[in-house]
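S.K.: Okay, here's the prediction I keep looking at, along with the sequence it came from:
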Amino acid sequence: MQTELIKYKEAGKFEETRFEKIHNVIFESSQEASIIVAQEIASLIKEKSAQNKPCVLGLATGSSPIKVYEELVRMHKEDGLSFANVVSFNLDEYYPMGKTNIQSYYYFMHEHLFNHVDILPENVNVPNGTVSPEELHQYCIDYENKIKNLGGLDFQLLGIGRTGHVGFNEPGSHINSGTRSIILDHITRADAAPSFLGIENVPRKAITMGVGTVRSAKRIVLLGWGLNKASVLKKTIEGEITSQVPATYLQDHDNTTFVLDQGASAELTRVKTPWLVANCKWTKELQLQAVVWLSELTNKPFLKLTDKDYNDNGMSDLLAEEGSAYDLNIKMFNKMQKTITGWPGGKPNADDSSRPERATPEKKRVIIFSPHPDDDVISMGGTFDRLVQQGHDVHIAYQTSGNIAVSDDEALKFAEIAKGFDLNTKEPNDIIDYLNNKTGDEIDSLEVRKLKARIRRSESLGATRYFGLDDDHVHFLDLPFYETGTIKKNNLSQPDIDIMCQLISDIKPHQIYAAGDLADPHGTHKVCLDSLFIALETLKKEDYMDDCWVWLYRGAWHEWESYEIEMAVPMSPDQVLRKRHAIFYHQSQKDGVMFQGDDNREFWVRVEDRNRLTAKKYNDLGLADYAAIEAFKRYHF
């Protein structure tokens, strides 16, 4: 274990603080971290094999371990890593749930790992979601005893849910709990809803290893990826042990490591407020982060902060560097003021030294990349509208069809409308028959997927036409990685990158806008952003790329922190209403949208509230009072 800790320390960002009660390491990316974790698992497998002993692994499902399993499969195929001595026990399974159901964890594990390595079928243990209710209690006891009879788990891989659950040990679980059936928390079911095409399809029960079973493992590694896990990870790592956050029970385990990416670590004290942990090197970025924090903590605008405010809140060394609160406050006020602009494409014939964008060229070629066919208007509809109104050559590029997010009921409605026109084709009838007889876990037929894609295309064109954009400036890229017909997507491949490169090279943009929403590091937004980053890397030596600036916006769930914002585009009340109207064109995504999460507000309500909150934060810092603000951060490639 000591060797592995050294490896983690060297590879990631490691620092023990008085706030933290669980050893954790922060990596630049989940990809890098997953490889390190896979290497530890591989080393353990080899060590046990050399001792002629079985290697008993506890395995997790969900998006967090996918890259770990990919690396293990690679090591098996390319480096000869054998799983012949591995005995695996999965943490959990939905109940009831058949093994062949594509939503089952049995299916998941075989899809991502077992089908690709030489593990013996008899050594694979996944809780059986088809056990009868009468036999379920004894089945759980037997599952627990099977682990104990093998000497316990040598290694347990974990993810963490937003309720703080490990496995399906939901809030209220006891520290000594064993394998059992459990009722799933609403938040857990909401998070699973996209995979099941709606929360109503998510089972209410599951079988799970207990907290006691997990804690009996000799070694535990928990994976935490993305901003949406940051809050619960802070509670788990820095909070008190409580049954309301079952992962906190791991604080008492003496061989546990939490492996985090930057997004997941964002709320930790040493990341969010490092000046409370140790003396800091006060970079310009950290200065702004600290003063924004102090302003929010004291409920004072920048220009009213005093020397005492700084000294009382662990920032006396910053004050010593700057000389006085007065000078520092003005410096930070001016820095935030310069992010505000009503000219996202740059203001013509104006001094741009204190503006976020260049004044020249006056009319810019712009590409707005939208992962799904509504992210453009949801996330930056006001800025999109203004760019068109100010005469820029704006292009919209929808990276995926978004067909998976159209409900069967919505598709059935359009098929019945088409049938009513009595067209000389039997396609509408075929689609109607298919949808009426479709089973819950069945992948859509190609015809249905095409119809759902057409629905989203027509909605997108309605919104872009409303903003005055010509149809020939709207590009439907249909990146191949997305077109699987299921929630599980393929990895990026060269055809995806080629499509991105071709569009950029055709338009030669001065500005690119893209979704920087990384809450789910394995979600579609992240894959679409990666496709852009790879394309930029491929094209960066082209002359026209010297004049290309990239601005990242956030989606409907998260916004940039105030200190991260580099361009803030204010909106008037009338512009807020125009943005809302554009969002309304996406009717298939209204009224019970399939990927709602645990937030019951519709997307237009969420984003209006978010834009108003961003404006309020600016006003609270002492800046102008706007109705709403859309925020962007520049990406340097």
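M.R.: Yes, it's here. Numbering: from 1, shown residues only.
S.K.: hey, let's count contacts and neighbours off CA atoms from now on
M.R.: OK.
S.K.: List the buried residues for the biggest strand by length in the chain?
M.R.: In the chain, assigned by DSSP state E, the strand with the most residues is strand 628-635. Neighbour counts using 16 or more other C-alpha atoms under 10 Å place 628-634 of strand 628-635 among the buried residues.
S.K.: Which one of those residues is nearest to Gln389?
M.R.: When the buried residues of strand 628-635 are ranked by distance to Gln389 (C-alpha to C-alpha), Glu630 comes first, at 16.6 Å.
S.K.: Which strand or helix spans the nearest residue to that closest one once chain neighbours are set aside?
M.R.: Nearest residue to Glu630 in three dimensions, chain neighbours excluded: Val569, at 5.2 Å (C-alpha to C-alpha, 6 or more residues apart in numbering). Assigned by DSSP states H and E, Val569 falls within strand 567-571.
S.K.: Please apply the same query to Ala397.
M.R.: strand 393-398.
S.K.: one step back: so which two of the buried residues of strand 628-635 are the farthest from each other?
M.R.: Pairwise over these, using C-alpha to C-alpha, the maximum falls at Ala628 and Arg634, 20.0 Å.
S.K.: From the contact counts, what lies against the strand holding Ala397?
M.R.: Packing partners of strand 393-398 (3 or more C-alpha pairs under 8 Å, 6 or more residues apart in numbering; DSSP states H and E): strand 365-370, helix 375-389, strand 474-476.
S.K.: got the buried residues for the second one?
M.R.: In terms of neighbour count (16+ other C-alpha under 10 Å), helix 375-389 has its buried residues at 375-388.
S.K.: Next one for the comparison:
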Amino acid sequence: MHRYLVQANDISHKEVGKFEETRYEKIHNEVFEDSAQASALVAEEIAQLIRSRQEKGENCVLGLATGSSPIKVYEELVRMHREEGLSFANVVTFNLDEYYPMNRENHQSYYYFMHQHLFDHIDIKPENVHIPDGKVPLDEVHQYCIDYEMKIREFGGLDFQLLGIGRTGHVGFNEPGSHYNSGTRIITLDHLTRSDAASDFNGIDNVPKRAITMGIGTILKAGRIVLLGWGHKKADIVKETIEGAVTSNVPATYLQQHANTTFILDREAASELTRFKTPWLVGQCVWTEELKRKAMVWLSLKTRKPILKLTDRDYNDNGMSGLLAQEGTSYELNIQMFNVLQHTITGWPGGKPNADDTNRPERSEPAKKRVIIFSPHPDDDVISMGGTFCRLVDQGHEVHVVYQTSGNIAVTDAEALKFAEVASDITGKDSSSIFTEAIGFLNNKREDQSDSVDVRKLKGLIRRRESYGATRYIGLDDSNVHFLDLPFYETGEVKKKPLGEEDIEIIMNIISEVRPHQIYAAGDLADPHGTHKVCLDGIFEALRRLKPESYMDDCWVWLYRGAWHEWGLDEIEMAVPMSPDQVIRKRNAILFHQSQKDRVMFQGDDSREFWVRAEERNKDTAKLYDELGLAEYEAIEAFKRYHF
């Protein structure tokens, strides 16, 4: 048995309700806290397979995937090659897919991706690498796909197939409607698939509409299949795939019919599975305070009853009789949970001076706090917590907003060209400046070309000045606005460098300078291009290193969510309500970011402008609090405390 399965099963067999979950789950899956650890274990299984074939003098035939999910697997395989002598001399690979049309040299091609992350760093024979060719003439594609299938058969079929999963349920590029017996072919990409890829192509208009992909039938012939799923954006489709019926509308569900498939997931990707989302429906639970709150919020919303109106029968009919037996009566439970939720609401995010703070989210002392609002991009502060930002300033706290990256990649070329031409007209077209250089570059820029240093500087200045407009509107002095321009971001491309020591030191320096009582940071990991996570990792590492400093004893960290997602009601520890006037004030602050208003580069699958989605999300949160029987507000911003 595979090592990671042995480890996981040794743990999970001790869990209450282990065998109950099979009522819901139709594909074997293992869930890990850390995608890096899980990826390393998958890489080890692949390495063991390669070595076992080497001992027999046989080829090892691997089906490989692209995208963000397998990157850490490839990194670990490269490490094993360099440090442990793992040879790929006997390995034959077949990649799942490629965009069509697509040049190999294009940085968005899967040919480029595979060589960048794996093939250029190992000793695989070039003739053993097979990746669909995105430049085959259209009238030759049909025969090319047949030949690709025949080549796989010539090598005896796939020993191991690595997969990711798209939010349409596609594996490879087998979109909804794909047949169980489908083979390698050209296919039209779903709009959602293209939308998810838009950040890599600087906008959906540049994403190819077709692709060449291995078929479902080809994939299912593999001896072993491992599918990787990371992040909450995959949670819904993972649940549908593992627990739903087999259907061509969700091609990944065909994997239910494969005898040797395992899904490797992190907690967020697994969060919608019944055993995690509503474990009381699976079996007996250990009723911690967190689980109790999660279950009672769920029960209130499911029954459409306020917390205080839930009855004994509501609990018994919805798998929560154990909780009722433990606590006594629904009356006692309801009052207890109503008070817990009520105490999350505060109009004083920095703490209310001279007030009893026993049941308040924040301390009353010191009355005037030093506050850092970390913003990954130059607009996350007002989009995600603009109302709270205004409250902190209005209530007299020393607020510092810290923009971690320049955000230059999110400015369109057309927007940059407009600013450059206006500036050039003012300064004189004959003068040599950043503007004339930028105009020349932008007018001749190739589709696959990265921005020049001058253009990146110009785009960064656009974001910077928009930020000043918003912070001045809120009432913050310019001296309290900080731009870190973290080096990991400054590549001129969507793909960023890994977080480095220089990045961490820059973050540490600003924290050491301000010595904050409060830190607000973006805990939204659904950001389509990953910048939020890197920025958050940098803050966490900085906090870990600074923890021995005495001033850190008084520092509390609050995490907000960004434009794509909100904390669940059971997770919220501080809810800051907004009046109608405060909602308008937040909207106006967001609108200062004009370059992001009408042509959002990286908006995910949500076509609404940022101010609209933020406003509606805040109003939805307030509505949910109202449905639980709590006070009715126009809108609410939500936060969760991070203990470091």
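M.R.: Received the coordinates, thanks. Just so you know, these numbers come straight off a predicted model, no measurement behind them.
S.K.: before we move on, the earlier item: find me the equivalent region of the strand holding Ala397 of the first structure in the second structure.
M.R.: Under TM-score structural alignment, strand 393-398 of the first structure corresponds to residues 398-403 of the second structure.
S.K.: Name the residues that touch that stretch?
M.R.: 368-378, 381, 392-393, 476, 480-485 (C-alpha atoms under 8 Å, 6 or more residues apart in numbering).
S.K.: Check the mean deviation of it from the first structure.
M.R.: Mean deviation of stretch 398-403 of the second structure relative to the first structure after superposition (mean C-alpha distance after the TM-score superposition for the first structure): 0.7 Å.
S.K.: now the counterpart of Gly167 of the first structure in the second structure, nearest residue through space, not along the chain?
M.R.: Using TM-score structural alignment, the partner of Gly167 of the first structure in the second structure is Gly172. Closest residue in space to Gly172 of the second structure, ignoring its immediate chain neighbours: Leu96 at 5.4 Å, by C-alpha to C-alpha, 6+ apart.
S.K.: Please, which helix or strand holds the counterpart of Gln284 of the second structure in the first structure?
M.R.: Under the alignment (TM-score structural alignment), Gln284 of the second structure maps onto Asn279 of the first structure. Per DSSP H and E, Asn279 of the first structure falls between elements, in no helix or strand.
S.K.: ok, now which ones touch Asn279 of the first structure?
M.R.: Taking C-alpha under 8 Å, 6+ apart as the test, what Asn279 of the first structure contacts is Asp317.
S.K.: same question, the one 3 residues further on
M.R.: Residues in contact with Trp282 of the first structure (C-alpha under 8 Å, 6+ apart) are Leu318.
S.K.: pretty sure Asp375 of the first structure is touching Tyr553, no?
M.R.: No - using C-alpha atoms under 8 Å, Asp375 of the first structure is not in contact with Tyr553; the gap is 9.7 Å.
S.K.: Quick check: neighbours shared by those two?
M.R.: Joint contacts of Asp375 of the first structure and Tyr553 (C-alpha under 8 Å, 6+ apart) are Ala515.
S.K.: circling back: relative to Leu423 of the first structure, which of the helices and strands packed on strand 393-398 of the first structure is closest?
M.R.: strand 474-476 (26.0 Å).
S.K.: quick one: the closest one to the second structure mean distance?
M.R.: Relative to the second structure, strand 474-476 of the first structure is 0.8 Å off (mean C-alpha distance after the TM-score superposition for the first structure).
S.K.: which residues in the second structure does that strand match up with?
M.R.: By TM-score structural alignment, strand 474-476 of the first structure lines up with residues 481-483 in the second structure.
S.K.: What are the buried residues along that stretch?
M.R.: So for stretch 481-483 of the second structure, counting by 16+ other C-alpha under 10 Å, buried means 481, 483.
S.K.: outside of that stretch, which residues touch it?
M.R.: 400-406, 464, 468, 471.
S.K.: Show me what the longest strand of the first structure packs onto, helices and strands only.
M.R.: Going by 3+ C-alpha pairs under 8 Å, 6+ apart, strand 628-635 of the first structure lies up against helix 375-389, strand 549-553, strand 567-571, helix 603-620.
S.K.: So for Ile487 of the first structure, which of these sits nearest?
M.R.: Here helix 375-389 is closest among those (C-alpha to C-alpha), at 18.0 Å.
S.K.: sorry, back to before: strand 549-553 and the strand holding Val569 of the first structure, what's the angle between them?
M.R.: 60 degrees (axes from the mean of the first three to the mean of the last three C-alpha atoms, to 10 degrees).
S.K.: Which part of the second structure matches strand 567-571 of the first structure?
M.R.: Counting by TM-score structural alignment, strand 567-571 of the first structure sits on residues 574-578 of the second structure.
S.K.: which residue numbers in the second structure go with stretch 446-460 of the first structure?
M.R.: Going by TM-score structural alignment: stretch 446-460 of the first structure matches residues 453-467.
S.K.: Superpose on the first structure and give me the mean offset of the matching stretch.
M.R.: Relative to the first structure, stretch 453-467 of the second structure is 0.5 Å off (mean C-alpha distance after the TM-score superposition for the first structure).
S.K.: rewinding a little: just the angle between the strand holding Val569 of the first structure and helix 375-389, please?
M.R.: Using the same axes, to 10 degrees: strand 567-571 of the first structure against helix 375-389 is 80 degrees.
S.K.: Sounds good, over and out.
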